[in-house]
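Visitor: Only the shape, not the letters, is given here:
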């Protein structure tokens, strides 16, 4: 895998360079979309293990844990955080409108997106992968020829496999990953594809315990970043400091183990801020 440094020498010294600024935020709330004594943070509401709104109204998942840690470093207690659902198609607009201060929602850093928003991080390196039944003999992408492969409507993940690796795979598009996982459980499909972190989050649910496994194929690199309104360099620096601290004090690994551990998710080491794996 090729590493591309986003900010040259500045990225290497980033955490140290902003320590004074970030520490000062512990006692002073940010303005803007934080709304005084509140901060609005964009997450997903429908991704177990990452960003999920529970029936009780509480929130769980790795992105939620990361966002909560970051908000604390910005000076906010958990009860001062207002989580806002930000669907993939609306993330850039939500930041531009000021609906949220930042977004942690399986938000892959891409050159196209960087034209519209700024990113802190990355804070997780994910990969496109396959989820199959625990007793499945599918171990590589070419095994999907003649098999039923599921992804959500509009996703390019399954199409990419069909076009480049397994042209005889039978594609199935469902409205959401929950439907794909249910189809995998019932035998309606043979495999589900998207980011391994998303698949691990579903597989880690109690109702699916020991039923599924990740193939571990690493078909792409997805560098999850925290989206910030374009031009808000101060917030980017503070969040990068918070992410570096989350890794150094062990909170990052604890969050990975808690949210993905039941799926035997073999996560990559914590990425360094400003370094993108291509």
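Guide: Alright, I've got the coordinates. Quantities reported herein were computed from a predicted structural model and do not represent experimental measurements. Numbering: from 1, shown residues only.
Visitor: contacts, neighbours, all on C-alpha from now
Guide: Fine.
Visitor: burial of the residue nearest to residue 105 when sequence neighbours are not counted, as a residue count?
Guide: Once flanking residues are discounted, residue 105 sits nearest to residue 43: 4.7 Å by Cα to Cα, 6 or more residues apart in numbering. For residue 43, the neighbour count with other Cα atoms under 10 Å is 30.
Visitor: Residue 252 too?
Guide: When neighbours are counted by other Cα under 10 Å, residue 252 registers 21.
Visitor: Let me know the distance separating it from residue 62.
Guide: To residue 62, residue 252 is 9 Å away according to Cα to Cα, to the nearest Å.
Visitor: Secondary structure element holding the residue of the chain positioned farthest from its centre?
Guide: Distance from the C-alpha centroid of the chain, by Cα atoms, centre = their mean, peaks at residue 146 (30.8 Å). Assigned by DSSP states H and E, residue 146 belongs to neither a helix nor a strand.
Visitor: right, and it touches residue 189 too?
Guide: No: using Cα atoms under 8 Å, residue 146 makes no contact with residue 189, being 11.2 Å away.
Visitor: Nearest the middle, which residue of the protein would you pick?
Guide: Note: the chain centre (Cα atoms, centre = their mean) maps to residue 106, 2.6 Å.
Visitor: ok so that residue is a strand residue?
Guide: No: the assignment for residue 106, made by DSSP: H, G, I helix; E, B strand; the rest coil, is coil rather than a strand.
Visitor: show me what contacts it?
Guide: If you count contacts by Cα atoms under 8 Å, 6 or more residues apart in numbering, residue 106 has them with 50, 63, 224-225.
Visitor: Nearest to residue 128 among the residues you listed?
Guide: residue 224 (12.5 Å; Cα to Cα).
Visitor: Am I right that residue 231 falls within a strand?
Guide: No: according to three-state DSSP, residue 231 belongs to no strand; its state is coil.
Visitor: That one is in contact with residue 119, isn't it?
Guide: No: taking Cα under 8 Å as the definition, residue 231 is not a contact partner of residue 119, at 10.1 Å.
Visitor: Those two - which one has more neighbours?
Guide: Neighbour count, other Cα under 10 Å: between residue 231 and residue 119, residue 119 has more, with 29 against 11.
Visitor: Quick check: closest non-adjacent residue to the more buried one.
Guide: Using Cα to Cα, 6+ apart, the closest residue to residue 119 is residue 227 (4.7 Å).
Visitor: Against that first model, consider the following:
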């Protein structure tokens, strides 16, 4: 090998090594910058959570509770969510609303798709194994809704031979059949709005589920349907939080207590059941939110 060739080979090797070194240094820098950005914003590095936002799961199809209407969200659960978010430091503009169907609520919290679930979420032992709860913020009771003016049905004992509608997979109809009226004719629909339509049309004689859900449907019916106002079970609605986040649960409990103390809770109930005679069972409402402290 000539001297010139050796020099050129040596130069090429040095340039190549330098290039590789520069590339390694650049990749290391990019990784460090990404890690640094992740510390300040979960929007970076592949997460779908936006900085300064809170994601709340609600129902989109329950009038009076969680209902999507012309791009806006209304209902008692929505009002509770807005109040809690504000106390946590988020304005209404910084809430990202997510639809939370009943069967998906636990998974949405476990996967980090939402920060809170406020969607008529009854607290029970099985669910507490999967998520942490705060609340309760409302204690509902199973009740019956009938056509206005119908006096044949005064309670669950009057349902023998009657046609009763509830939602597929709901335990409400099972409760009626097992505890009160074994001869009731059950009709199941995919949603309570369909049950309300069946009731108004005369296809069924009554609809059963939690009283505040029925009150929302009755309010939307503009006086054509009415809730009996005689609840015969209790269901404590809680705010679902990712399992183990006890600090957040305690903050949510504090917010619920403030909402009840300053009258906002009472106004939210009244505004979202307007036009009905619905009143929450005073034996249980407004409830004392202690779940966050116990979790």
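Guide: Okay, I see it. What you are looking at is a predicted structure, and each value in this text was computed from that prediction instead of being measured.
Visitor: overall similarity of the pair, as a TM-score.
Guide: The TM-score (TM-score structural alignment, normalised by the length of the first structure) is 0.84; 245 aligned residues with a Cα RMSD of 1.8 Å.
Visitor: picking up where we left off before, so what does the residue farthest from the centre of the first structure match up with in the second structure?
Guide: The equivalent of residue 146 of the first structure in the second structure is residue 161 (alignment by TM-score structural alignment).
Visitor: Could you do residue 217 of the first structure as well?
Guide: Matched to the second structure by TM-score structural alignment, residue 217 of the first structure sits across from residue 230.
Visitor: ok, residue 251 of the second structure - contacts?
Guide: Residue 251 of the second structure neighbours (Cα under 8 Å, 6+ apart): 88, 292.
Visitor: Distance from the chain centre to stretch 42-62 of the second structure, please.
Guide: Using Cα atoms, centre = their mean, to the nearest Å, the mean C-alpha position of stretch 42-62 of the second structure is found 13 Å from that of the whole chain.
Visitor: what's next to it, contact-wise?
Guide: With contact meaning Cα under 8 Å, 6+ apart, stretch 42-62 of the second structure is reached by 34-35, 37-38, 40-41, 65-68, 73, 77-78, 81, 85, 90, 94-101, 105, 113-119, 192-193, 213, 216-217.
Visitor: ok so residue 118 of the first structure is a strand residue?
Guide: Yes: counting by three-state DSSP, one finds residue 118 of the first structure located in a strand.
Visitor: Distance of the aligned residue in the second structure for it relative to residue 138 of the second structure?
Guide: Alignment note (TM-score structural alignment): residue 118 of the first structure maps to residue 132 of the second structure. Per Cα to Cα, residue 132 of the second structure is found 17 Å from residue 138 of the second structure.
Visitor: Let me have the contacts of residue 106 of the first structure in TSV, adding distance to residue 153 of the first structure as columns.
Guide: Output for the contacts of residue 106 of the first structure, formatted as TSV (distance: Cα to Cα, whole Å):
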residue	distance to residue 153 of the first structure
50	20
63	23
224	22
225	24
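Visitor: Tell me which of those fall in strands.
Guide: Judged by DSSP state E, the subset of the contacts of residue 106 of the first structure located in strands is 224-225.
Visitor: got the residue ranges for the helices in the stretch 1-150 of the second structure?
Guide: All helices of the stretch 1-150 of the second structure, identified by DSSP state H, counting those that start in this stretch, fall at 3-40, 76-87, 105-110, 125-128.
Visitor: Which position in the second structure pairs with the residue nearest to the centre of the first structure?
Guide: By TM-score structural alignment, residue 106 of the first structure lines up with residue 120.
Visitor: Pull the number of nearby residues for residue 159 of the second structure.
Guide: 22.
Visitor: from what I can see it touches residue 181, true?
Guide: Yes: assessed by Cα under 8 Å, residue 159 of the second structure is found in contact with residue 181 at 5.9 Å.
Visitor: any idea how far the nearest residue to the match of residue 146 of the first structure once chain neighbours are set aside lies from residue 156 of the second structure?
Guide: Once flanking residues are discounted, residue 161 of the second structure sits nearest to residue 184: 5.1 Å by Cα to Cα, 6+ apart. Separation of residue 184 of the second structure from residue 156 of the second structure (Cα to Cα) stands at 10 Å.
Visitor: Would you enumerate the residues in contact with the alignment partner in the second structure of residue 72 of the first structure?
Guide: By TM-score structural alignment, residue 72 of the first structure lines up with residue 86 in the second structure. For residue 86 of the second structure, the contact set (Cα under 8 Å, 6+ apart) comprises residue 92.
Visitor: rerun at 10 Å
Guide: Neighbouring residues of residue 86 of the second structure by Cα atoms under 10 Å, 6 or more residues apart in numbering: 92, 94-95, 255.
Visitor: For ChimeraX, write a command that selects the buried ones of those.
Guide: Provided next is the ChimeraX selection string for whichever of the contacts of residue 86 of the second structure are buried by 16 or more other Cα atoms under 10 Å:
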select :94,95,255
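Visitor: shared neighbours of residue 252 and residue 62 of the first structure, anything?
Guide: residue 124.
Visitor: what stretch of the second structure does stretch 243-260 of the first structure fall on?
Guide: Using TM-score structural alignment, stretch 243-260 of the first structure pairs with 256-273 in the second structure.
Visitor: So which bits of the matching stretch are buried?
Guide: 256-260, 264-265, 268-270, 272-273.
Visitor: how close does the helix or strand harbouring residue 252 of the second structure sit to the first structure?
Guide: Take DSSP H and E as the rule and residue 252 of the second structure turns out to sit in helix 246-261. Taken over the aligned residues, the distance from helix 246-261 of the second structure to the first structure averages 0.7 Å (mean Cα distance after the TM-score superposition for the first structure).
Visitor: average gap between the helix or strand that that helix is followed by and the first structure?
Guide: Next along the chain after helix 246-261 of the second structure, taking DSSP H and E as the criterion, comes helix 264-272. Once fitted to the first structure, helix 264-272 of the second structure is off its aligned match by 0.5 Å on average (mean Cα distance after the TM-score superposition for the first structure).
Visitor: Helix 264-272 of the second structure - contacts with which helices or strands?
Guide: Using 3 or more Cα pairs under 10 Å, 6 or more residues apart in numbering; DSSP states H and E as the contact test, the elements touching helix 264-272 of the second structure are helix 76-87, strand 131-140, helix 211-220, helix 246-261.
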